[in-house]
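> With the input below, show me the fold.
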Amino acid sequence: MQIFHLLRAVTVAYGLRQTEFATRNGMHTTDVRALICLLDAERAGVDATAGRLGASLGLNSAGTTAVIDRLERLGLLARVQDARDRRRVLLRVEDRARELGRASFGPLIDGTVALLADFDEQEVDAVSRFLSGVRDIMEADGARS
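Now for the predicted structure:
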């Protein structure tokens, strides 16, 4: 249970950091989650569409459009035409969003990377397997709800 409680404490602390970031930058916490989803899709090489974003956030079409509109007004997101299918609109995170994120979360990211540098390969693998497993459990539990 100690590990679970530590994970919960990290989750709460990270959620508070996201809330502070959102407030400081005129966003809703859902907007921050949206940016994270879009950056994750980009890293995975997955096209980011409004439908995919809405599914990731658990929002309906109107809610997804509201998030996209807010982020676009703030200059953090752009709607761009898909070069392969002109009928499709893709979502692109703007450099301004990356700069704001790096300014706020950079020290946390750098500190985490430095902490992991002290772990050997087996330890990093164990942490990765654990976190991936918890994520999978949460996703499976959410699918049952």
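> From here on, just use CA atoms for contacts and neighbour counts.
OK.
> can you map out the strands along the chain?
77-81, 89-93 (DSSP state E).
> okay, those strands in TSV with distance to T11 and mean neighbour count next?
What follows is those, written out as TSV (distance: least, C-alpha to C-alpha, whole Å; neighbours: other C-alpha atoms under 10 Å):
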stretch	distance to T11	mean neighbour count
strand 77-81	26	16
strand 89-93	24	18
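> Select, out of these, the one closest to I109.
In terms of C-alpha to C-alpha, the element of these nearest to I109 is strand 89-93, at 18.9 Å.
> Which elements pack onto the closest one?
Applying 3 or more C-alpha pairs under 8 Å, 6 or more residues apart in numbering; DSSP states H and E, we find strand 89-93 packed against helix 29-44, helix 50-57, strand 77-81.
> want to put them side by side, so please do this one too:
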Amino acid sequence: MRRESQESAELQIFHLLRAVTVEYGLRQAEFAARNGMHPTDVRALICLLDAERAGRDATAGMLGAQLGLNSAGTTAVIDRLERLGHIARVRDPRDRRRVLLTVEEGAKELGRAHFGPLIDGTVELLRGFGDREREAVRRFLLGVGKVLADTGDGA
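As a prediction, the model looks like this:
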């Protein structure tokens, strides 16, 4: 009997999710290498884009907390991304003492060129699902995200 058939459906799904995350990580590493970035730089860009999509201000403190970096490490990431022309530091128009981080259009275009086919293919795949199926996928991914957050240190 094959081992796969001995695993529960839940474990099979977990292993599929792991395989997808590994493959996605490889795509991120490819993108970083092709564009002279460190993998942490790509994670930083993703954090900044997520904040922008959510309408949240992106600050160095927020970025460092999301990446799990100290102040010096966060500054190094920001400096690298700014030097590459991927982000800009801008004064907060509501509080000129505060500096916000924004992703430059060129960086978004670079990301779209690399990840666009993956995004488009995934959206197309999801369009083939019914509303209830999409909601189940959404609930599952949010739940996995919470499990990851709750087990943060790999425990």
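> what TM-score do we get after superposing?
Superposed pair, TM-score by TM-score structural alignment, normalised by the length of the first structure: 0.98. Supporting alignment: 145 aligned residues with a C-alpha RMSD of 1.0 Å.
> so can I have a markdown table of the strands of the first structure showing distance to A13 of the first structure?
What follows is the strands of the first structure, written out as a markdown table (distance: least, C-alpha to C-alpha, whole Å):
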| stretch | distance to A13 of the first structure |
| --- | --- |
| strand 77-81 | 26 |
| strand 89-93 | 25 |
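> To E99 of the first structure, which of those strands lies closest?
Ranking those by proximity to E99 of the first structure (C-alpha to C-alpha) places strand 89-93 first, at 10.8 Å.
> Spell out the residue ranges of the helices in the second structure.
3-6, 9-34, 39-54, 60-67, 71-83, 105-127, 131-150 (DSSP state H).
> Please name whichever of those is nearest to V99 of the second structure.
For the helices of the second structure, proximity to V99 of the second structure was assessed by C-alpha to C-alpha; helix 60-67 is nearest, at 7.9 Å.
> residues in the first structure aligned with the closest one?
Under TM-score structural alignment, helix 60-67 of the second structure corresponds to residues 50-57 of the first structure.
> Out of the helices and strands packed on strand 89-93 of the first structure, the one nearest V113 of the first structure is which?
Among those, helix 29-44 sits nearest to V113 of the first structure (C-alpha to C-alpha), with 17.5 Å.
> quick one: the closest one to chain centroid distance?
Here helix 29-44 of the first structure is found 4 Å from its chain centre; the criterion is C-alpha atoms, centre = their mean, to the nearest Å.
> The second structure: matching residues for stretch 68-88 of the first structure?
So stretch 68-88 of the first structure sits over residues 78-98 in the second structure, by TM-score structural alignment.
> And for stretch 17-27 of the first structure?
Against the second structure, stretch 17-27 of the first structure falls on residues 27-37 (TM-score structural alignment).
> What are the contacting residues of that stretch?
H38, P39, D41, V42, H114 (C-alpha atoms under 8 Å, 6 or more residues apart in numbering).
> And the residue nearest the centre of the first structure?
I36 (2.0 Å; C-alpha atoms, centre = their mean).
> check contacts around that one.
So I36 of the first structure contacts nothing (C-alpha under 8 Å, 6+ apart).
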